[in-house]
Structure formats: C-alpha cells, structure tokens
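>>> Coordinates only, no sequence provided:
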C-alpha cells in the first residue's frame, strides 16, 4: 500500500512523517490491528476452551499457532484421515473416543464399541451434520437441503419405494439388458474399457428408470450426464467453500467457478424436469375435475414424492429432489459395485462360483425379485467388498443439537460434530484375517444357527457400519442391493473379464470419504451365458 504524503515544497522529505500525521498514522494502525489482535486472541482462546477439552486431541503434526483456521491440519486430515484415526486409537485405546481437526472442523471420533450407544439418540442429528458439511443452505446446493432440511426423502423411501421393489425388478432388469447391449461390443474379441466409467453409466440408467419411471426423459443424455456430474461437482464446490468461514459461503458461491457451475447444472435440471412435473400435476388436476379420466398406476419417485409430500404436508422442490435422489444413490451404488468387481478380478475362481449360483437360483426363469434374496454367495461377496473398502472410514456422522450424557457418563456438548470409526470391520478379532478378501465369509456366518438373517448385505450391525446403524441408517440400501445384484448377473453371465496389465486398484482418500479407483482399465469380451438374464 502506498501513502501519498503530499507533493508540495513544504512537505517533509519522502519517508519522513510529520508529528501530527505520525499520531494519526499510529491511531489508524491501532484501529486496524487491535480488532485483528482481539480476533486472533479470541480464536486462540476458543481453541483452548473447546467444549470437548475433556477429550484427547490427536494432533496431525501440521498445525501451528498462526494456523488460525487449522488450514494445514484440515489439509492433512483430508489426505491422511485413516492414518490419523488409526494413530488416535493407538494413543487412547480401541474403546475410547478422541477428537481430531478434520476437513470439516473439530470432530469427535467414537470407537465402534460406542455405535450402539449413539445410534438412536434424537439429539444426534444426521441432517444437521450434512447440512453444514454440504453447504446445503447456499444457492446451488438445494439438492442437499432436500435431503437434510426435512424428512421427505426418508419417508418416501420407507413408505413407497420399499414396498415397490418387486414391481421395479422387471423394468430395472430390462434397463440393464439394454445398457449392456449399448455399452459393450457384440463380438468375441477382447476390448479395453475403463471399468468404473462403464459401471457408472449402467447404474445411472438403472436408477433413472426407478426415479423417473416410464418417462422418456430417463433416456435423455443431458439428464443422465447431470445425474453423474452434479454429485462430483457439488462435492468439490462444497469442499472449496468449507475452507472459509460459513458466513462468507453465500458470497463466495457467487464468485467461485466451481460453485457457479453447480448453479448452472441446477438450472439445466430445472429445464429438463420442470415440464414433466407440471404435466403430471396438470393430468392429476384434470382427473380430479373429470372422473372419467383414468390415470395409469405409476411406480416412480415422481409419484411417490408427490403423494408423500401431500400425506405428510411437507413442501419440497421437485427438481432439486430428483438431483438429491441421483446424488444419494448413483455414485454410492457405483462405488460399491466397482469395489466388488475389483475384488472379483483378483479372484477369478469366485466368479465361477457366482455363475454357478446364478444358474442354480435363476434357472430358466430369468431374474425375479424373489430370486435375488437367494443369491447368498453374491450377497456375501458384495458385503465383504464393502467391509474392506466402505464409502466412509467414519460413518454414523451426526451433529449434537443438545448436550448429551451417555449411560457411561461420557458428555457430548451441543454443537459437536461426531462419527463412529469403521475400523471394527478391519479388526481380525472381529473378522478373522480381516485384511483378506473372503468371498464366503458371510455365507459361513449365515449358516450358523440363529444367524440366518443377521449377516445379510442390508443387515445393520455395529461391527459393520458401512450402511450406517440405527436411526439414520441408509434407507435406500435395499434398492442398492437389488440394483447391484441385477447388474452383476448381467456382467458375470454375459461377459468375461480380466485386468489390463498389472495395475492394482487404489483407494482414493478424501477426508472420511473412500472412493474406488476411477482409472482402472480392464479387458472384457462377450460370452454365452448358461441362462438368460
């Protein structure tokens, strides 16, 4: 900054400030620096006086006095969360909580042994955690608000979607059949593909069939592109905003290119979905006015959301909700089927066992809803892949909306961000040889008397919290399980697979998120299936 002290002849030499001006200059500096010093002092004092001061803080080794916003600590956690959490449990023991400076701010990490204690506490809000961590109240992030600001999505899933899984099996299977025809060459030669890209397209199409029913827009390339891209772009934009104070988010979202891109995607979604919603509502209004008009029975989320919204008297934004469904289902399901396929590529003998199971269970009747339950080895394979590489290394994420005292006397202050570590699923004392992929692990567990239904893919247990546990467990896990099983039947029965080269899939770590490697290339060719799926 340059200070112009005047250019007249009577002015002092450059660099010399007059006495009167010097006092003014000093006052000005004081006015500038005293508030800054107070703010720094308060921030530092607040750091020392954390409401969680009674809980050990595990250092990342990256913070310093001047790192007021914990920027270095947050960056370190984003890159090394699993190592930092493992370090924490080494320090405090496997049954005690500790706190870390995560990329979301200060966070309480609970051991798996505490999962049952906190799973059903109303004052531990999953919605409030997600609302803050996804910038849900900033324009452009409305789809996140639709999943955190009210219970409509969970209500619809539990009351409508769950009861319609049987009716959805045929259309989802038909979509998978068509996707395989469109996406894979129809010859006997080996072809190289990026596996995750192919799987993402298949799952996006299957999910679009469920969410949009028989509407033509479910095939719209622009819509499918949005459902795949919005999730990634919105997470990147939210991550960028979270590095700044929350009160600045609305302003910065108007400036940052990534956040502007998200808003533009929302506008594109409006242009595609809004006419469909308005047409459906007009049809209903016409049918109410004229009883002779008969509307078709529909099994899709458009209809379920309208019904649930009216029944529960919950207003919502239909277009944003469709993107909510996409970001809630498509990438997580794709990640799980990708992880499963990576494990199968390492164990080709398991693929042979799975094909035999499909032939035995499906017979000549093709894929039926009732048969999916009997694919017990496939269920075990998916659950084992999920055990080894879940979507989150810390799950059951919550924000305390009140002061809580657990039965053992442990205090959780209001405002605490917390989660439960997934590492119980990697503990050989819980799962023997936990570091190894065992395709039959959960088949054997289900064969034990009394355990027939306790170790299914969709079963919730504190030892395996990949789908969450308790009050806020993933309500769409049954749909995801069915989608993955249907897709695997097509992929394994119709094609042969092998890894292209010696590339070992990596786990992409971004804070508590664990993503399957997006770049693994595989070889695929057609095969003649023993049964028609």
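That came through, no problem. All values reported here derive from a predicted model rather than from experimental measurement.
>>> from here on, contacts and neighbour counts on C-alpha atoms
Fine.
>>> Next one: residue 32 from residue 26, what distance?
Distance of residue 32 to residue 26, given as CA to CA, to the nearest Å: 10 Å.
>>> repeat for residue 93
From residue 93 to residue 26 the distance is 54 Å (CA to CA).
>>> go on, residue 334?
61 Å.
>>> cool, residue 229 as well?
53 Å.
>>> Compare these two (neighbour count), which wins?
residue 229 (16 against 12; other CA atoms under 10 Å).
>>> Buried ones in the helix or strand containing the more buried one, by neighbour count?
Secondary-structure element containing residue 229, defined by DSSP states H and E: helix 221-241. For helix 221-241, a neighbour-count test (16 or more other CA atoms under 10 Å) marks 223-224, 226-231, 233-235, 237-241 as buried.
>>> Use this one as the comparison:
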C-alpha cells in the first residue's frame, strides 16, 4: 500500500476531479492486481511446490516466501532436487523446474526461447533495461561473443597479462606489509579493467569514469530488475518511472552514452577521412567494431550494447574469481601447488593458448568452484514459444517458463563426497579414459550446467576462463593472501542466486614471484 500512497501523492485530493481520478486509479489498480495474479495461475502447469494463496492478490507473500526458501524449494531434503518436473512460483513468476536429466532433451529445442526469457525477466521493453532486449542480445551480443571474441582469444592473452600487472599495481600496490582489502571491490575493479581492455581498448579501460559506470551499472541493473519484479507485470510500465532504482540506471546509462558516443563519432570521422583521401579504412579490432559488423542493419545503440557486454561478462566473472579465491584461502594447501604449476607451465609456454590449457590444476579448481557454488541454482532458462511435450509426458504450455535445476552437481552417484571441495577432482577425472574433455572447465553437459548447455551455453565462457586464469597467476605469484580476521566465506541463497559473502575481506602483501611473468 505504501507504493500506492507514493503514487497517489502526485494527485492532491483538493478538487472533485482529482479525487474521482484517484478513485478510478485505485479501482484499476485492484483489477490489474487480480488479473495479474489469476492469469499467472492459469495453464496446465506441473504441480506447484509453493502454490500462491487465494488471498495473496499481489503475489508479494508468495515471492517473499520463495526468496527466503528458494534453496529448499530447488534442492529438496536430499539436496539433489525432485526427480520429476514441478512448478515453483518465484520472483519472475511460475517456473517449471526440470530435473537435470532433461537438459539434453531441451538443449536445442527451437520452441524453447532463451532470449525472450531474459528479456521478460529483466524488463527489456522498459526504458533503462534496453540491454536485455532480445534482438540486441540475440543477434548482436551473442554473435560478437561466439564469433569475434572467441576468434580474438589467441591475440589477447599477452595484453591481458600486461593489463593485469598494471591493474594489480594500481589496486593492491607493492607493499611487503599486510594490507586489508574488500575482496568484491578488488575483483570487480580488476575484472572491469580486463574486460574493458578487450571490449574498448586500453584508453577506455583506464578511464576512471567508464570503469565506475561499467562496474556499478550491472549491479544496479540487477537490483532495479528485482525491485520492479515485486510489482504486478501490468503495472511495471508505469511504476518504473517512480522507482529510484530505475531512475538511477537511466541516469547511469546516460553517463555511459556520454563516454562512448564521442569515441564512436571520432572513429566515424577517421573512417570518412580515410575514404576521402583514398587511404585504408582504419580498423580497431574491439567490440565497438565487432558490434557494427554483426549488427546486420539492426538498429542498436552502442552504449547500451557495451553495457550489455559488461552485464554479461563482469558480474559473472567477478563472482567466479571471488569465490575461487575464497575457496583457496579456505584450503590454503592448494596455493603452493598452483604456484608451482604456473611457474612450470609459463616457463615452457609463456602467455599462449597452450600455456593456459596446461594449467590443469587451476582449471580443475575453477570447475570445482563452479560445481560447489554456481552463480545460480538453475540453468537453461527458457520461455515456450509453443507447447512442448517432454519424453515423460510433461507438458510445458505455450508462454510458460522452464529451467533445469542445477542439482546434479551434488549427486553422490556422480561425485564422491559431493559436499566436499576437492581441488583435484577434475584433474583426476582427466585421467579417466573418455572423460578428459568433460573434465575441462569450459565443457558443458547434463552434469555440468554452470555455463548452461546446448546452443545457448554461455558463449563468453572461453574468454572468462582465460581472463580468470591470467588474473590468478598474477595474484598467486605476486602476493600472499589470507582471509581477514573474522571474515566469513559462507555461501547464501536469495531467489535462484547463490551468493558469496559480499562483505568478504582479505589481507594481501607483496611477495617475490618465482618467475618474471611481466616480461614473458
């Protein structure tokens, strides 16, 4: 009711006409609420684990209950989740959760739309959230990641190392004395710099204004999306104008445009001048040019696209790097073997594709980290463009949402002692005949859903893996690290998300690296 009161404040009840208008608005509000709730309960969905109560017209109580008990709803008492499809009423509406065995069955089904699901969950049609539009994400961003970014990986490893060296010097310094830092702040700053190097080049990756925007806006976007979901869907096109969180992301997006637009105009001028003078047209080999190449006449806004890249790359990679460091500091016996491996591999291969591939213990630790704490408890989120009937007879109605529960990661039949973090788990799996490929961090499968699976598996995972490996080599060889006194590393759940402790703090001091990795 407080939201209604704040909206009503725009119509002071001082005359009859205003009072009548407000009364009509209240009536419309009630009708919309009822329509929203009841429409979400229609359709032949599988049995619900948390069906909404009849009196919960806004759906607010159901959403709050889900946000608090989501882990239990997804994993069940055994931790491995139910063995048949069921419905969860979540903050994004009812979602049909499928056991992991269905991942292979739905992975490439053209009737199940990944991009529409993302657009709906993150309000892509509402000002400020344009980065989640299906056309922008699908036909440009995904193609840039699949085709251009992956092709660029061989060229970027050495520059990533150089930028990591510069960034860590800036962020952590060279003091041999212990200093305390916020782990999320350190990693967000580092990943923002490294990602921006690839997406925009060295000049902008060191632009403080851009780094501030590209670090903060993805966080604010996710929070604003969450706040807006608390309102019935039919009211969101109105409510977003009044929510401070939505106002903030529109302001930040405007700042992003003010930084990117001059760069675009300068490049356009340079290309025009080259054409006029009969000279070769300059190329820049970064995401600005890649987007132009992949847009294929789709109208898009470069700043919005760059924010989309930041959302896709920075948030998830920061989460992975932070959780990996927390696991290493909780299991410090892994740090020296990682250092030894890095020294041996880099001496032989340097900063090359072969070098990163042969960091097999590091690769195993990354995969084990993602197994123990993926960024979400679910994967392969989709909206059905048409009715889909699964092999067990389950029907996914047209317009409904579905996802695969990422619970096989805790299956004792697949993993020995699955609740235990074992950094060598996937190193050992690589030695099993026929399992070498599946044991690699970037490989997806029914039992490895951290990056999704099938045609919509995360296209940027190869870049993310390289980026994190380069960062870890520099961090571990150049610094001693430990958890700050009283720091907690436990994982919490909220909605479908699994979160490391955002208050995590570490102590860092400079050490003498065994190999001069800056000059490799």
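Happy to help now that I have it. Nothing here was measured: the structure is a model prediction, and the numbers come from that model.
>>> where does the TM-score land?
With the length set by TM-score structural alignment, normalised by the length of structure 2, the two chains reach a TM-score of 0.90; 495 aligned residues with a CA RMSD of 2.4 Å.
>>> Nearest residue to the residue mapped onto residue 442 of structure 1 from structure 2 in space, please, no chain neighbours.
Residue pairing (TM-score structural alignment): residue 442 of structure 1 is matched to residue 426 of structure 2. Closest residue in space to residue 426 of structure 2, ignoring its immediate chain neighbours: residue 364 at 4.8 Å, by CA to CA, 6 or more residues apart in numbering.
>>> Structure 1: which residue goes with the one you found?
Match for residue 364 of structure 2 (TM-score structural alignment): residue 380.
>>> Its match touches residue 444, doesn't it?
No. With contact defined as CA atoms under 8 Å, residue 380 of structure 1 does not count as touching residue 444 (9.1 Å).
>>> Neighbour count for these two, which is higher?
Set residue 380 of structure 1 next to residue 444 and count neighbours by other CA under 10 Å: residue 380 wins out with 23 against 14.
>>> Give me the distance from the helix or strand hosting the more buried one to the chain's centre.
If you go by DSSP H and E, residue 380 of structure 1 is part of helix 376-388. The chain centroid and the centroid of helix 376-388 of structure 1 are separated by 19 Å under CA atoms, centre = their mean, to the nearest Å.
>>> need the strands for the stretch 251-400 of structure 2, in chain order.
Under the criterion DSSP state E, counting those that start in this stretch, the stretch 251-400 of structure 2 contains strands at 378-384, 388-389, 395-396.
>>> I meant to write the stretch 1-150 of structure 1 there.
For the stretch 1-150 of structure 1, the strands defined by DSSP E, counting those that start in this stretch cover 98-102, 105-110, 124-125.
>>> Give the aligned range of the helix holding residue 229 of structure 1 in structure 2.
Across structure 2, the stretch matching helix 221-241 of structure 1 (TM-score structural alignment) is residues 208-228.
>>> tell me the average deviation of the matching stretch from structure 1 after fitting.
Superposing on structure 1 and averaging over aligned pairs (mean CA distance after the TM-score superposition for structure 1), stretch 208-228 of structure 2 comes out at 1.0 Å.
>>> by contact count, what packs against the helix holding residue 229 of structure 1?
Applying 3 or more CA pairs under 8 Å, 6 or more residues apart in numbering; DSSP states H and E, one finds that helix 221-241 of structure 1 makes contact with helix 195-212, helix 249-253, helix 257-289, helix 318-346.
>>> In structure 2, which residue range corresponds to the third one?
Translated: helix 257-289 of structure 1. Helix 257-289 of structure 1 corresponds to residues 244-276 in structure 2, going by TM-score structural alignment.
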